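Novice: A predicted structure for the sequence below; I have some questions about it.
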Amino acid sequence: MKKLIIAFLSVGFLMTSCKKDEEVKAEAKPTLELLTSNSSKSWKVKDGIAKQNGLEVNLIASQNPCVTDNIITLASDFTYDFLEGASKCDANDPNLILSASWSLSQDESIITIDKFIFLGRTVDNPAFVLSEVTETTFSGTTTLTLEGETFDVDVTFEVVN
């Protein structure tokens, strides 16, 4: 009888454990929803590190806040706006810096942006390989070639409240 009770308890435990795992998996939101909240969501660069031949440079620490506070608003229709943040480098700068399109790979691991402006440079079609996406941050890596030099750039974005 004791073995029978232990067997029932074990089966009950396993069934409960499986159910909890399934519930956690069901609660995970798709990447598109995390990035856009099913409409649009605004982000700004929190951290950016350029790497080349073993050297690393923090791209954000040395920049003026009028550049680093700019905002990227990703929309669920795969358009985006690149906007001036709270401060402007020139009072005459327009609020809307750029409007373009973006895409998300079928497996939701890569974002490709038609055009991006970063630190005064325009980059066409950069692919950003996502490493983490949450409700409040997303991060990943891209490879950029500027003036004949190639860099791996790790970037972390944080949600703008």
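Specialist: It's in.

Novice: please count neighbours and contacts with C-alpha atoms only from this point.
Specialist: Will do.

Novice: contacts for the lengthiest strand in the chain?
Specialist: Assignment by DSSP state E gives strand 40-52 as the longest strand of the chain. Here strand 40-52 makes contact (C-alpha atoms under 8 Å, 6 or more residues apart in numbering) with 35-36, 56-60, 68-76, 150-161.

Novice: just checking, which of these belong to helices?
Specialist: Per DSSP state H, helices hold the following members of those: 35, 36, 68.

Novice: wait, doesn't the first one sit right on residue 72?
Specialist: In other words, residue 35. No - in this structure, residue 35 is not within contact of residue 72 by C-alpha atoms under 8 Å, at 10.9 Å.

Novice: helix or strand for the most centrally placed residue in the chain, just tell me which one.
Specialist: The chain has residue 138 as the residue nearest its centroid, 3.1 Å off, counting by C-alpha atoms, centre = their mean. Using DSSP states H and E, residue 138 maps to strand 137-146.

Novice: use this one as the comparison:
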Amino acid sequence: MNTFLRASLLLLVCFSCKEETPAPTKTELLTGRPWKWVGGAVTPAFDVFSNGNLSNGEYWSQAPKCWQDDIRVFTTAGKFTHEEGATKCNVADPQIYAQGTWQFDASEKVVKINDSALGEQMWEIQELTATTLKVVEVYQEKGKTYTFNYSFTR
């Protein structure tokens, strides 16, 4: 009986101890797989599409189809690309629309992107999970400040 009790206790201890999987780091969440652009909003009104028409609030539903399949890729080496999806606005456009580098700020709450097309961007992370990325960018032009909200998914 004593041996049976010891063996049972040993089995119970061995099988009840499971190694916890550590939560992924923010770098691991951001990198690894492409992010598809799925939403956008701006305040105050801004000419998002460079067509003379101002958009205020959600603009993504009016975005050209060629924008709606674009992806962003962040690598662990600090590289960034903005790539065309299957649909291009101009068939002659390169597949990689813009490229550059990225890095987190010290708090890992802001992603600093140096982009070959748009220059420096600062994305404040609102949500970052394995499948969702939501950021806010504050942009200044001609003395006005605009707030852009971008949503991405995997």
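Specialist: In hand now; what should we look at? Quick caveat: nothing in here was measured; it's all calculated off a predicted structure.

Novice: related to what we said a few turns ago, which position in the second structure aligns with the residue nearest to the centre of the first structure?
Specialist: Using TM-score structural alignment, the partner of residue 138 of the first structure in the second structure is residue 133.

Novice: also residue 95 of the first structure?
Specialist: Under TM-score structural alignment, residue 95 of the first structure pairs with residue 95 in the second structure.

Novice: what sits closest to its match if chain neighbours are left out?
Specialist: Nearest non-adjacent residue to residue 95 of the second structure, counting by C-alpha to C-alpha, 6 or more residues apart in numbering: residue 84, 5.2 Å away.

Novice: what count of nearby residues applies to the one you found?
Specialist: 21 (other C-alpha atoms under 10 Å).

Novice: what's the separation between it and residue 109 of the second structure?
Specialist: Distance from residue 84 of the second structure to residue 109 of the second structure, counting by C-alpha to C-alpha, to the nearest Å: 27 Å.

Novice: which residues in the second structure form strands?
Specialist: Using DSSP E, strands in the second structure cover 35-46, 55-58, 71-74, 79-83, 96-104, 110-115, 119-128, 132-141, 144-153.

Novice: the residue nearest to residue 95 of the second structure touches residue 65, doesn't it?
Specialist: No - with contact defined as C-alpha under 8 Å, residue 84 of the second structure does not reach residue 65; the gap is 11.1 Å.

Novice: so for the top helix by length along the second structure, what gets flagged as buried?
Specialist: Ranked by residue count, the top helix of the second structure under DSSP H comes out as helix 2-16. Across helix 2-16 of the second structure, burial judged by 16 or more other C-alpha atoms under 10 Å covers no residue at all.

Novice: repeat for stretch 89-109 of the second structure
Specialist: Going by 16+ other C-alpha under 10 Å, stretch 89-109 of the second structure has these buried residues: 97, 98, 99, 100, 101, 102, 103, 104, 109.

Novice: out of those residues, who's nearest residue 23 of the second structure?
Specialist: residue 109 (16.6 Å; C-alpha to C-alpha).

Novice: I'd say the closest one and residue 122 touch.
Specialist: No - in this structure residue 109 of the second structure lies outside contact range of residue 122 using C-alpha under 8 Å: 10.2 Å.

Novice: the nearest residue to residue 136 of the second structure once chain neighbours are set aside and residue 125 of the second structure, how far apart?
Specialist: Nearest residue to residue 136 of the second structure, sequence neighbours excluded (C-alpha to C-alpha, 6+ apart): residue 149, at 4.6 Å. Residue 149 of the second structure is 10 Å from residue 125 of the second structure, where distance means C-alpha to C-alpha.

Novice: what touches both of those two?
Specialist: 134, 135, 136.

Novice: count the neighbours of the closest residue to the first one other than its chain neighbours for me.
Specialist: I take that to be residue 134 of the second structure. Distance criterion C-alpha to C-alpha, 6+ apart; nearest residue to residue 134 of the second structure, sequence neighbours excluded, is residue 151 at 4.5 Å. Applying other C-alpha under 10 Å, we find 19 residues neighbouring residue 151 of the second structure.

Novice: and the longest strand of the first structure, how far from the chain's centre?
Specialist: In terms of C-alpha atoms, centre = their mean, to the nearest Å, the centre of strand 40-52 of the first structure is set 8 Å apart from its chain centre.

Novice: thinking again about what came up before, mean per-residue distance, the strand holding residue 138 of the first structure to the second structure?
Specialist: Once fitted to the second structure, strand 137-146 of the first structure is off its aligned match by 1.3 Å on average (mean C-alpha distance after the TM-score superposition for the first structure).
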